[in-house]
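S.K.: pasting the structure only:
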């Protein structure tokens, strides 16, 4: 059973190891892109808030 799980007696299949590394690299890239997009979104949101505050007209009293 263990042989079937590992693929052969010699250890993990080199193709699986390469695929795992590729997928780990892809996950890191996607995580970095997520952080970048979150920062960009925060910057846009804060500039929209500042823009809307600046363009407000005074309230009638």
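M.R.: Arrived safely, thanks for sending. This structure is a prediction, so every number in the text was calculated from the model and none was measured. Residues are numbered from 1 along each chain as shown.

S.K.: drop to CA atoms for contacts and neighbour counts, all remaining ones
M.R.: Noted.

S.K.: and the helix of greatest length in the chain, what does it pack against?
M.R.: Using DSSP state H, we find that the single longest helix of the chain is helix 14-54. Of the remaining helices and strands, none touches helix 14-54 by 3 or more Cα pairs under 8 Å, 6 or more residues apart in numbering; DSSP states H and E.

S.K.: putting a second one here so we can go through both:
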């Protein structure tokens, strides 16, 4: 029990704090990328009719490997 109390009183583990900060930064980066991709998606959807988009997708396909 003394070890548990000593560990608790000793403060947060610096490795855990560093990992938490790294993960928080990663979440912020991913959220920013999500916002950017959503804006890009909306711009693409507003700029091209669906038929043209489908025609481009079919035309630009590469043949499968045989």
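M.R.: Now that the structure is in, tell me what you want to look at. This one's a predicted model, so the numbers in the text were calculated from it and none came from an experiment.

S.K.: count of residues packed around residue 53 of structure 2?
M.R.: 13 (other Cα atoms under 10 Å).

S.K.: helix/strand/coil for it?
M.R.: helix (DSSP: H, G, I helix; E, B strand; the rest coil).

S.K.: measure the counterpart of residue 60 of structure 2 in structure 1 to residue 34 of structure 1 for me?
M.R.: Using sequence alignment, the partner of residue 60 of structure 2 in structure 1 is residue 55. From residue 55 of structure 1 across to residue 34 of structure 1, the span is 31 Å (Cα to Cα, to the nearest Å).

S.K.: between those two, which one's more packed in?
M.R.: residue 34 (12 against 8).

S.K.: show me what contacts residue 27 of structure 2?
M.R.: By Cα atoms under 8 Å, 6 or more residues apart in numbering, residue 27 of structure 2 lies in contact with nothing.
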